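J.: Okay, sequence plus prediction incoming.
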Amino acid sequence: MDVSEKDGENGSLTWHPGRRVFWKQVKPITFWPALVGILLVLAITIVDERHFIAITSAINAAIIEHLSALFLYSALGLLVLCVCVLFSPFARTRIGGVDATPIYSPFRWFAVSLTTVIAMGILFWAVAEPVVHFNEPPSFSGLQPGSEGARTFALAATFVHWTLAPYAIYTIAGLTFALGFYNFGHDFSVGTLLRPLLGNHLRARVAESIDGLVLFAVVVGMSAVLSAGLLLIGDGLDFLFAIPGSPTVYASTAMFIVAVALLSAGSGLRRGIQILARINTVLFLVLMFYLFAAGPTAFLLEQGARSLADFLGNFFSRQLLLAEPPESHWSGWWTTAFYASWFAWAPLSCLFLGKIARGYTVRQFILVNLFLPSVFGVLWFTVFGGAALFFDGQSGGDMYAVYRESGLAAMAYRLFEFLPGSTLLGVVFIFGCFISFITATDSNTDAIGGLCMQSVTAEHMGSPFGVKLLWGTVIGIVGWCSATFLGADGIKMLSNLAGLPGVLIILGAGMSLVVMMWRSGRD
């Protein structure tokens, strides 16, 4: 039987006579347990929603109670490692060797990397998180809700969750994989992150088992983010067209997102993904500049500078929440939950980030994947979060009231009502939501496809469309279930659960990078 599949970096169609359908080519230890595990979670969610929530809540509480420090200190340690690598001689190393040519131009590379990592998170949380912190500062901070100090804290806390340390997680993982895959010829596998550290002790079946664990965790994580997007888009449709959110609306939205993402994934690295990423990046910039110009510009400049100074001046205490007493669970519900989400995505996303980095140096990789996205994050959250804080204060807590009555997702559309052209803004915002998750789904289904297959190499990086179709469909179904049955709190719990195996793998990747640097210094 002849089977067509994408082959090479361009994603051009290639025919392979005699090849069997894709499930005959998969890594069995990676593919089947992950698929069965996801279907089991899906069945439990549908059949016994309350029992599922009870189980996940108990595990989530245990993670917050006992492992918050692991997430916080690990993220900070990876950031320190990034800085050390940046200023080391190792930073001159070219990914793929001295003669390697880039897959993307610098701007396209940055656009694809940025939109792959942030997905829909900045759209969902940019307005909601600062307003909640402003009105509900942690008790240990000693700040009064709605005070100027609470406003500064709100934006500074958001910077902790969305700049520097979170991006360091992806940077270390992506860099370790890129060097292992291109420079050392290791497999297209999460095991490549651990190969320099463990060497021959990492046997093939163990590596495939790790791939399966990561596959399960990331599909759960992607489904959680998709469910957040469905809630956000559903509130937008209600805001613009009076179409209330419902299981039918969420299902239709999920089907559209996954279908377009799969069409893009089927066109290869040089076509769909980079076009979507550029549209996405330009759209982000247009939204940000409009809000800055039409909103409270002077306030945004002043509040942004004050919060940034607070964030940098109290960096370690903010990062590690040293002032938080043991009995407080604030960091567990906020900082740990966000970092768990970053760690959950990193082992798979790093395969894609490393895959598209060929031809650039280690120093350029760190700049594009750590520092530039962090700068973008500061600007984005200053504009959206700062505007939300301003109008919440001016209206006597109107933004916060929307959160209490309608949930986190509805807050962005209430913000637009304070600005000229609110309807058009809402339309553009919804379009941005679609493009954001389509871009992330495209890149991650590409990585999932490669992770499942036995024959992906640096020369032939494509994977069959059938495996992408299967996992894209699974992600859409689980995301719909999460949006319909679990809501925003359930989304946070799913991210926490998926982050636990991720943090252990990324810490191993950091140690592998240290080993590569040490060996390079000896040569």
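T.: That came through, no problem.
J.: only C-alpha atoms for contact and neighbour calcs from this point on.
T.: Noted.
J.: Tell me, how many residues neighbour the residue lying closest to residue 218 once chain neighbours are set aside?
T.: Once flanking residues are discounted, residue 218 sits nearest to residue 345: 5.6 Å by CA to CA, 6 or more residues apart in numbering. Using other CA atoms under 10 Å, the number of residues around residue 345 comes to 27.
J.: Enumerate every residue touching residue 345.
T.: With contact set as CA atoms under 8 Å, 6 or more residues apart in numbering, residue 345 has these partners: 217-218, 221-222, 499, 502.
J.: what do you get for residue 112?
T.: Neighbour list for residue 112: 273-274, 277-278 [criterion: CA under 8 Å, 6+ apart].
J.: between these, which is nearest residue 162?
T.: Closest approach between the contacts of residue 112 and residue 162, by CA to CA: residue 277, at 19.4 Å.
J.: Tell me who's in contact with that closest one.
T.: For residue 277, the contact set (CA under 8 Å, 6+ apart) comprises 108, 111-112, 115-116, 439.
J.: just residue 498 next, same as before
T.: Residues in contact with residue 498 (CA under 8 Å, 6+ apart) are 217-218, 220-221, 340-341, 344.
J.: re the thing from before, can you list the contacts of residue 112 in JSON lines and add secondary structure?
T.: Putting the contacts of residue 112 into JSON lines (DSSP: H, G, I helix; E, B strand; the rest coil) gives the following:
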{"residue": "273", "secondary structure": "helix"}
{"residue": "274", "secondary structure": "helix"}
{"residue": "277", "secondary structure": "helix"}
{"residue": "278", "secondary structure": "helix"}
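J.: Neighbour-wise, which one of those leads?
T.: Busiest of these [other CA under 10 Å] is residue 273, holding 29 neighbours.
J.: sorry, back to before: where does the residue nearest to residue 218 fall, secondary structure wise?
T.: Using DSSP states H and E, residue 345 falls within helix 337-355.
J.: ok, now residue 505?
T.: Per DSSP H and E: helix 487-522 holds residue 505.
J.: follow-up on the earlier one: how far is the helix holding residue 345 from where the chain is centred?
T.: Taking CA atoms, centre = their mean, to the nearest Å, one finds helix 337-355 lying 6 Å from the centre of the chain it belongs to.
J.: Against which helices or strands is the helix or strand following it packed?
T.: Per DSSP H and E, helix 337-355 leads on to helix 362-366 as the next helix or strand towards the C-terminus. Counting contacts by 3 or more CA pairs under 8 Å, 6 or more residues apart in numbering; DSSP states H and E, helix 362-366 is packed against helix 49-86, helix 165-178.
J.: immediately after helix 362-366, which helix or strand?
T.: helix 372-394.
J.: in the very next helix or strand once past that next one, what's buried?
T.: The first helix or strand that comes after helix 372-394 along the chain, using DSSP H and E, is helix 398-406. Of all the residues in helix 398-406, those buried under the rule 16 or more other CA atoms under 10 Å are 398-400, 402-403.
J.: ok, second structure coming up, stack it against the first:
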Amino acid sequence: MQNSDDRGLDPGVFWPALIVAAGFVGWGVLSPDSLASTSTAVLNWIIRAFGWSFVVSTAFFLAFAVFLAFSRFGRIKLGHDDEKPEFSTISWVCMMFSVGMGIGLMFWGVAEPIKHFGSPPHGLAVPQSREAALVAMQYAYFHWALHPWAIYAVVGLALAYFSYRRDLPTLISSAFHPLLGDRIHGPIGRTIDALAIIATLFGTATSLGLGAQQINSGMNFLWSTGESSTISLTIIGVLTVVFIMSAVSGVGKGIQFLSNMNMIIALILLAFLALVGPTVFIMDTLIEALGLYISDLVAMSFRTSAFSDGKWLASWPIFYWAWWISWAPFVGVFIARISRGRTIREFVIGVLLIPSAVTFVWFTIMGGTALYSELVGPGGLVEAINAKGEAVSLFALLEQYPMAVFTSSVAMFLVAIFFVSGADAASVVMGMLSSRGTAHPRPGIVVLWGLLAGASASVLLVMGGLNGLQTASIIAAAPFLVVMVGLCVSLWKGLMDDIEVHGHFENLDPHTGGVREDHL
């Protein structure tokens, strides 16, 4: 068990990560053009040389998580044998969904299906046709359902297992104990944790940038404020203060309350669209698009640039896989923290299937309603996105239905709350990673990482808008992808060691996940 005296700031993790983060912000402030050109060059090299690795690794993470859930490892409890889950299942699902996806779903729920409808992936359909609409939903499911949650599940599972069953600190480096032993406390382990902080910082910054752009579009829709970098930067500044205040209040008071509240509001907004929108078309779309997604899942999972559009792959699946990977340290730490006491099987099924089911419903209602508008009327969403950008898509859709001002205000409020809850959790987790895994990092450290996340989002918006946000995600995720592959190897070794120590699988109690008393 970790000694409480060892839970202060870890200089070997904190200072390298801080230097990189502060250096990036300083570079962006002093010479944004130089930062933009360098980032673009690095991005092009990563995509050209290692784009395939994102594709293969993400498919592997999904297969690995499913195998662990349905193997006899699934009985093992993420904690001591007599522990019960801290949070109810409903709160557990709401918190991990809100933190893991929130802003992204609000931003892309309408925009992605419409983008694919106007320009179908890999030329699989005639643009703006019924076939294009079906392909658009299929690929929206592909980018947002099982694959991203498998990335989160692998990291969260490893952290929960080593932290709560092996009583190691809640750090990414702790998951490497079977491979590194006590060296997890040395330079190698500290490098792993510093990379996790950097990935988290830029993944968070990407989400904050998207949220600020969408709130700006909503303000312009409601009050004709105009859309500009200045307004977006002001939004980031105001909400950064709010999420820092939430972060220092603790998980029970801050994140849990916000997550439960915004999930309720989001479901009300979805129900409104489902009822006033094309209800039958939405149900038909869900059934047919889900069937197509399942039937083509393997082929989509392994598509590379060898025989496909490399530019499209970089802009969509590789960007998404990188974004999820850059979020994986903080979402993994967070869902591990709220999942103590659950079995591996319960954890994986919950993390993979429940959020994915909500994602299917979300995109079907949001995207399906938008596609119906394009196919039947009044349309205009493709032109709105092409003219004003993806951030305007949700408000352009809501404008076509009753109470547009009210629903747009609700949507803008939702984006703001998702902004706060996601950044809240990220700031706490970065504080944990730089403070030897303590569940309650010092408020000053949490505030510092929150400020740097907001500053990084501001730099990325000025540097290149959406393209700048995508570039940062992929670059930050590349080194952490290597860490994640090693983490899977280490988790496998740790589980095998657990079985060797406790005896055969049959000795595990299927109800508690622990060793049956008659086999001790």
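T.: That came in fine, so what should we check first? What you see is a predicted model, and the numbers here were worked out from it, not measured in a lab.
J.: What's the TM-score once they're superposed?
T.: Scored against TM-score structural alignment, normalised by the length of the second structure, the superposed chains reach a TM-score of 0.92; 498 aligned residues with a CA RMSD of 2.0 Å.
J.: follow-up on the earlier one: now for the residue nearest to residue 218 of the first structure: what does it line up with in the second structure?
T.: Aligning on TM-score structural alignment places residue 345 of the first structure opposite residue 327 in the second structure.
J.: neighbouring contacts of stretch 10-27 of the second structure?
T.: 35, 187, 190-191, 193-195, 197-198, 201, 433-436, 452, 455-456, 459.
J.: Now the buried members of those.
T.: Buried members of the contacts of stretch 10-27 of the second structure, counted by 16+ other CA under 10 Å: 35, 190-191, 193-195, 197-198, 201, 433-436, 452, 455-456, 459.
J.: out of everything not next to it in sequence, what's closest to the residue mapped onto residue 374 of the second structure from the first structure?
T.: Counting by TM-score structural alignment, residue 374 of the second structure lines up with residue 392 in the first structure. Setting aside the residues directly before and after it, residue 392 of the first structure is nearest to residue 399 in space (CA to CA, 6+ apart), at 5.0 Å.
J.: isn't the one you found right next to residue 391, touching?
T.: Yes: counting by CA atoms under 8 Å, residue 391 is a contact partner of residue 399 of the first structure at 7.4 Å.
J.: Give the residues shared as contacts by those two.
T.: Joint contacts of residue 399 of the first structure and residue 391 (CA under 8 Å, 6+ apart) are residue 415.
J.: if we go to the second structure, which of the contacts of residue 345 of the first structure are intact?
T.: On the basis of both residues aligned by TM-score structural alignment, their matches' CA atoms under 8 Å, what survives of the contacts of residue 345 of the first structure in the second structure is 217-218, 221-222.
J.: In helices, which of those appear?
T.: Here DSSP state H is the test, and these give 217-218, 221-222 as lying in helices.
J.: Just give me the closest of these to residue 94 of the first structure.
T.: Sorting those by how near they are to residue 94 of the first structure, with CA to CA, puts residue 218 at the top with 28.8 Å.
J.: List the contacts of that closest one.
T.: Counted by CA under 8 Å, 6+ apart, residue 218 of the first structure has contacts 344-345, 348, 498.
J.: Also compute the angle for the helix holding residue 505 of the first structure relative to helix 49-86, please.
T.: 30 degrees (axes from the mean of the first three to the mean of the last three CA atoms, to 10 degrees).
J.: Which two of the contacts of residue 345 of the first structure have the greatest separation?
T.: Among the contacts of residue 345 of the first structure, 222 and 502 lie farthest apart (CA to CA), at 13.5 Å.
J.: More neighbours: which of those two?
T.: Using other CA under 10 Å as the criterion, residue 222 of the first structure and residue 502 rank with residue 222 on top: 27 against 24.
J.: which residue lines up with that one in the second structure?
T.: Match for residue 222 of the first structure (TM-score structural alignment): residue 204.
J.: does its match really touch residue 425, like I thought?
T.: No: with contact defined as CA under 8 Å, residue 204 of the second structure and residue 425 do not form a contacting pair (9.8 Å).
J.: quick one, helices of the stretch 151-300 of the first structure?
T.: Secondary structure of the stretch 151-300 of the first structure by DSSP state H, counting those that start in this stretch: the helices cover 165-178, 195-198, 204-241, 247-265, 274-294, 297-313.
J.: ranking those by burial, who's on top?
T.: For these, ranked by mean neighbour count under the definition mean count of other CA atoms under 10 Å, the leader is helix 165-178 at a mean of 29.
J.: Residue 408 of the first structure falls within a helix, correct?
T.: No: Residue 408 of the first structure: not assigned to a helix; according to three-state DSSP it is coil.
J.: Can I get the kept ones among the contacts of residue 345 of the first structure in a markdown table including distance to residue 5 of the first structure?
T.: Putting these into a markdown table (distance: CA to CA, whole Å) gives the following:
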| residue | distance to residue 5 of the first structure |
| --- | --- |
| 217 | 26 |
| 218 | 24 |
| 221 | 27 |
| 222 | 24 |
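J.: mind checking which helix or strand the residue nearest the centre of the second structure is in?
T.: Nearest to the geometric centre of the second structure sits residue 100, at 4.1 Å (CA atoms, centre = their mean). Residue 100 of the second structure is part of helix 89-118, with elements assigned from DSSP H and E.
J.: just residue 144 of the first structure next, same as before
T.: Using DSSP H and E, no helix or strand contains residue 144 of the first structure.
J.: The second structure: which residue goes with that one?
T.: Checking TM-score structural alignment: residue 144 of the first structure goes with residue 126.
J.: Next, count neighbours for its match.
T.: Neighbours of residue 126 of the second structure (other CA under 10 Å): 14.
J.: thinking it is in contact with residue 135, fair?
T.: No: in this structure residue 126 of the second structure lies outside contact range of residue 135 using CA under 8 Å: 10.3 Å.
J.: orientation of the helix holding residue 100 of the second structure relative to helix 146-160 in degrees?
T.: Going by the same axes, to 10 degrees, helix 89-118 of the second structure makes 150 degrees with helix 146-160.
J.: so helix 89-118 of the second structure matches what in the first structure?
T.: Under TM-score structural alignment, the match for helix 89-118 of the second structure is residues 106-135.
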